[in-house]
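**Student:** Fold the following and give me the result.
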Amino acid sequence: MPKGIVLPSLSAGMEDAVIARWLKAEGEAVAAGEALAEIETDKATMELEANAAGTIGKILVPNGERADVNSVIGVLLDESEGAEALADYAPAGAKPADVPALKDATAAPVAKAVVATPAATDKVIASPLARRIAVQNGIDLTGMSGSGPRGRIVRIDVERAAEQAVAAPAPQADVAEATAKLAGLGEYEAVPHSAMRRTIARRLVESKTTVPHFYLEADCGLEALLALRARVNEGRDKPERISVNDFPIKAVAHALARVPEANAVWTDDATLHLDTIDISVAVATDGGLITPVLRNADRKSLGTLSAEMKVLAVKAREGRLKPVEYQGGGFSLSNLGMYGVKRFSAIINPPQSCILAVGAAERRPVERDGQIVFAPVMSVTLSVDHRSVDGAVGAQWLAVFKNAVETPMALLL
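**Tutor:** Sure thing, here's the model as predicted:
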């Protein structure tokens, strides 16, 4: 009998995804384990594999459309079945996909876009994140039916309500005001937000509005580091050479091993002090920023970290990262030095407590033995969540990091 092709949860916290591209067409045979479609989550594009052999009988969610986790996105027929088997088919055991034929019957009630108040949201069953997003977008949760367990309102429910509110016709005065604000822009192209871009925007707003950031800065001398790098790279082929960025990664691991209080995650109930040192390193992609994780970084050599980072960066830019390669991490590092940025402050990646922003290495005047000389210097800024890491701990960590960069031989031991 026909079987529903269900969209599974491909990463922790995933609630929906975009069907980027079907790799099989209707009527085409598929083997068990063969890739059916490319699924775009908020972090990467992954392949969905067939659980059984058969023929694609019907595609319910076309390319470019979004579907909920556990919804049926297509129908798989047994090899012996024909198209007539679809006549009496109805999805079972999974929530039907939100396709035109089912939309009116399955769509949950959507709240109107009105100013929300704490009193209104306290009377409904909703996750803390859903409540916060509702307040930020002026969504009243009263009367809304959630898609979570026992009708609990979750993030995706509020985001859909906000999208419908934006799409709804605005009063004439509001339309005129919006048009006036756009006057003088000239021609432009509107690029729809991808799932990844929406998630980045949501998490940045959440971090900057709910996490009490404080910042610590330091200038690190690089003479010894650059000299050591030149020695280490002697005889190495170009793809295997150690980059300047590899040293700060190793120095971060070194400092976390000596100041473990900075390797912390904040939760509402407790501060989690992590036993492993897993470093998230920011990589710029066409779709936005993603942070693959170097796990157990303190136990790996500089060369191993360099090789792993090169592989992860390529996979990140090609959208081939697996969830295990970007989920988790206890500390983040972002390097804009290659763009000539002298110094900057990065936004913390919750629930982590710290992120280090690394600027460009440049020759600057410095004092040495009473004389002004020019030497290579790199500025770094540590952004810290004051709820879980105190100022003294952050300062201690940054001092250890600076010393490791300026005396890098210790990083090879």
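
**Student:** For the rest of this, base every contact and every neighbour count on C-alpha atoms.
**Tutor:** Fine.

**Student:** Which parts of the stretch 301-413 of the chain are helices?
**Tutor:** 302-317, 323-326, 391-406 (DSSP state H, counting those that start in this stretch).

**Student:** For the shortest one, buried residues please.
**Tutor:** Buried residues in helix 323-326, counted by 16 or more other CA atoms under 10 Å: E325, Y326.

**Student:** same check, this time on stretch 54-67
**Tutor:** So for stretch 54-67, counting by 16+ other CA under 10 Å, buried means G54, T55, I56, G57, K58, I59, L60, V61, P62, N63, R66, A67.

**Student:** Just send these back as a markdown table, with distance to S147 and secondary structure too.
**Tutor:** Output for the buried residues of stretch 54-67, formatted as a markdown table (distance: CA to CA, whole Å; DSSP: H, G, I helix; E, B strand; the rest coil):
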| residue | distance to S147 | secondary structure |
| --- | --- | --- |
| G54 | 31 | strand |
| T55 | 31 | strand |
| I56 | 28 | strand |
| G57 | 28 | strand |
| K58 | 25 | strand |
| I59 | 23 | strand |
| L60 | 20 | coil |
| V61 | 19 | coil |
| P62 | 22 | coil |
| N63 | 24 | coil |
| R66 | 15 | strand |
| A67 | 13 | strand |
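
**Student:** Next, the second sequence, to be compared with the first:
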Amino acid sequence: MPTEILMPALSPTMEEGTLAKWLVKEGDTVASGDVMCEIETDKATMEFEAVDEGVIGKILIAEGTEGVKVNTAIAVLLEEGESAGDIAEASPPKAEASSKVAPAEASDATAPAKGHGRGETDATPEPTPAAGNKSDGNRLFASPLARRIAAQKGLDLTQVKGSGPHGRIVKADVEGLEKSEATPAQATKSDTPNAVSAAASMPAGASSDTIAKMYADREYEEITLNGMRKTIAARLTEAKQTVPHFYLRRDIQLDALMAFRAQLNKQLEPRGVKLSVNDFIIKACALALQQVPDANAVWAGDKVFKLKPSDVAVAVAIEGGLFTPVLKDAEMKSLSALSAEMKDLAARARDRKLAPHEYQGGSFAISNLGMFGIDNFDAVINPPHGAILAVGAGTKKPVVGADGALGIATVMSVTLSVDHRVIDGALGAELLNAIKDNLEAPMTMLA
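**Tutor:** Sure thing, here's the model as predicted:
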């Protein structure tokens, strides 16, 4: 029976995506690892590879189609001996178009197990065929490539649990098995948290039709929300509704840092390296998380996870939204290494080419609007992070020195937004003070 190729879940929170571009056409032969199409998620455009071999019998979803639900059939793959005439016998599509699925039904419509491809997450398993993977008692569902590998290894395919659509056995199911290992696998629950649906996260309020009536006599442009904007709206609404924020503020004098930065940049100029103030802020926060380890933590529902490395996320503005790429093990990296990595992540974020593991995770985030002339602001925590530092512009201000004399200094205002479930007031103050001390004595960050 022809095999449906399903819309994959390319990240743990992906519920739907845009089929941006087909790189194959009907009648093309594909092998495992061949790139078939490009799929745009709420965060990035990613390539979708085949995990099996066969012929593209029919393309079901045209390129450019938005709102394609995860696990919706997007194409049909013909195996050896099958033709386009067999497609009518294939199973009906897994899910309707997103506009046709009621919110209460959406979770059921997207529940089947893994689709055909790489990068998908394990959703709730769909009922699989009885022992031997025979859905009709007579036929074993396995791809030609999987059959050949099994024959070479002497595997009994009736004892292998398939991970493809309808329990079909594919290359990945048999590739690493030896004869003694080919026993029925036990279905396991995914450890990937279920994504909160955008519909369920939306705040109660007036509908767009109601709002439109309010502005019926005014000129306006209606802008349809893309996936990224919907995700940002849902996550930040959730954050402000569920995370008990409190805010700590400090002024940080930057004169020593600016002088030290100028000295370092002069020495690094032959290597083409130019450090920014933001690079120093990243390093200062990473070290502060090590100096105050109890604050290097995230909220995990019914417990707190205390992290050992300093994985620091940095907000990057892009057209239509923002990314928060994560610099992992930032406390271990030099300023020049952090600078190069941040430039690379920011450039690929603007091109929407980041992989999910590059913008997920971390315990702490930085949002710097100083470059836009903002003096100070309060940032919203990005769950499950324990805190986020809002950074304002460094400006010349009058200050009173330790000797009581009035002087002028470059002062930067910062605000630490803290999740009170993870970090208490005194601990948050200790963390912010450590960040301040690191920035005001920048040479110590190289020790």
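
**Student:** Any idea what the TM-score is?
**Tutor:** Overlay of the two chains. TM-score (TM-score structural alignment, normalised by the length of structure 1): 0.79; 361 aligned residues with a CA RMSD of 3.1 Å.

**Student:** In a markdown table: the helices of the stretch 301-413 of structure 1, plus distance to F344 of structure 1.
**Tutor:** Converted to a markdown table, the helices of the stretch 301-413 of structure 1 look like this (distance: least, CA to CA, whole Å):
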| stretch | distance to F344 of structure 1 |
| --- | --- |
| helix 302-317 | 22 |
| helix 323-326 | 24 |
| helix 391-406 | 16 |
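
**Student:** Go through these and name the closest to I133 of structure 1.
**Tutor:** Among the helices of the stretch 301-413 of structure 1, helix 323-326 comes nearest to I133 of structure 1, with 24.4 Å by CA to CA.

**Student:** Give the equivalent position in structure 2 for C354 of structure 1.
**Tutor:** Here C354 of structure 1 is matched to A387 in structure 2, going by TM-score structural alignment.

**Student:** Please tell me how far its match sits from V298 of structure 2.
**Tutor:** According to CA to CA, to the nearest Å, A387 of structure 2 and V298 of structure 2 sit 9 Å apart.

**Student:** and the residue mapped onto S301 of structure 1 from structure 2, how far is that from R421 of structure 2?
**Tutor:** Aligned by TM-score structural alignment, S301 of structure 1 pairs with S334 of structure 2. Distance, S334 of structure 2 to R421 of structure 2, using CA to CA: 32 Å.

**Student:** what do you get for T210 of structure 2?
**Tutor:** For T210 of structure 2, the distance to R421 of structure 2 equals 37 Å [CA to CA].

**Student:** Looking only at neighbour counts, state which of the two leads.
**Tutor:** Neighbour count, other CA atoms under 10 Å: between T210 of structure 2 and R421, R421 has more, with 15 against 11.

**Student:** Tell me how many other residues crowd F344 of structure 1.
**Tutor:** Considering only other CA under 10 Å, F344 of structure 1 is surrounded by 18 other residues.

**Student:** for the counterpart of it in structure 2, what are its contacts?
**Tutor:** Using TM-score structural alignment, the partner of F344 of structure 1 in structure 2 is F377. By CA atoms under 8 Å, 6 or more residues apart in numbering, the contact set of F377 of structure 2 is A390, V391, G392, V414, T415.

**Student:** what about 10 Å?
**Tutor:** Applying CA atoms under 10 Å, 6 or more residues apart in numbering, we find F377 of structure 2 in contact with 249, 367-370, 389-392, 413-416.

**Student:** Switch those over to JSON lines; also include distance to P125 of structure 2 and neighbour count.
**Tutor:** Output for those, formatted as JSON lines (distance: CA to CA, whole Å; neighbours: other CA atoms under 10 Å):
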{"residue": "R249", "distance to P125 of structure 2": "48", "neighbour count": "18"}
{"residue": "S367", "distance to P125 of structure 2": "39", "neighbour count": "23"}
{"residue": "N368", "distance to P125 of structure 2": "42", "neighbour count": "22"}
{"residue": "L369", "distance to P125 of structure 2": "44", "neighbour count": "17"}
{"residue": "G370", "distance to P125 of structure 2": "48", "neighbour count": "20"}
{"residue": "L389", "distance to P125 of structure 2": "40", "neighbour count": "28"}
{"residue": "A390", "distance to P125 of structure 2": "42", "neighbour count": "22"}
{"residue": "V391", "distance to P125 of structure 2": "45", "neighbour count": "25"}
{"residue": "G392", "distance to P125 of structure 2": "48", "neighbour count": "24"}
{"residue": "S413", "distance to P125 of structure 2": "50", "neighbour count": "20"}
{"residue": "V414", "distance to P125 of structure 2": "47", "neighbour count": "26"}
{"residue": "T415", "distance to P125 of structure 2": "45", "neighbour count": "21"}
{"residue": "L416", "distance to P125 of structure 2": "42", "neighbour count": "27"}
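
**Student:** between the residues you listed, which is nearest V174 of structure 2?
**Tutor:** When the contacts of F377 of structure 2 are compared against V174 of structure 2 (criterion: CA to CA), the nearest one is S367, at 46.4 Å.

**Student:** re earlier: mind listing what the match of C354 of structure 1 touches?
**Tutor:** Contacts of A387 of structure 2 (CA under 10 Å, 6+ apart): 245-247, 295-298, 363-366, 379-381, 416-420, 422-423, 428.

**Student:** Map A405 of structure 2 onto structure 1.
**Tutor:** Checking TM-score structural alignment: A405 of structure 2 goes with Q371.

**Student:** same thing with K353 of structure 2?
**Tutor:** So, by TM-score structural alignment, K353 of structure 2 is matched to R320.

**Student:** now the strands for the stretch 151-300 of structure 1?
**Tutor:** 213-221, 264-266, 271-273, 279-281, 283-285, 288-290, 293-294 (DSSP state E, counting those that start in this stretch).

**Student:** what sits up against the shortest one?
**Tutor:** It stands for strand 293-294 of structure 1. Here strand 293-294 of structure 1 has contacts from 249, 253, 277-282, 300, 305-306, 308-309, 312, 324-332, using CA under 10 Å, 6+ apart.

**Student:** Now, of those, which are buried?
**Tutor:** 249, 253, 277-282, 305-306, 309, 312, 325-326, 328-332.

**Student:** Now do the same contact list for the residue nearest the centre of structure 2.
**Tutor:** Closest to where the C-alpha atoms of structure 2 average out (CA atoms, centre = their mean) is P356, at 3.9 Å. When contacts are counted by CA under 10 Å, 6+ apart, P356 of structure 2 is found next to L10, S11, P12, T13, K43, A44, M46, G119, P325.

**Student:** got CSV for the residues you listed, with neighbour count, secondary structure and distance to T3 of structure 2 too?
**Tutor:** Below are those laid out as CSV (neighbours: other CA atoms under 10 Å; DSSP: H, G, I helix; E, B strand; the rest coil; distance: CA to CA, whole Å):
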residue, neighbour count, secondary structure, distance to T3 of structure 2
L10, 26, coil, 20
S11, 19, coil, 23
P12, 18, coil, 24
T13, 18, coil, 26
K43, 23, coil, 29
A44, 21, coil, 27
M46, 19, strand, 22
G119, 18, coil, 18
P325, 26, coil, 36
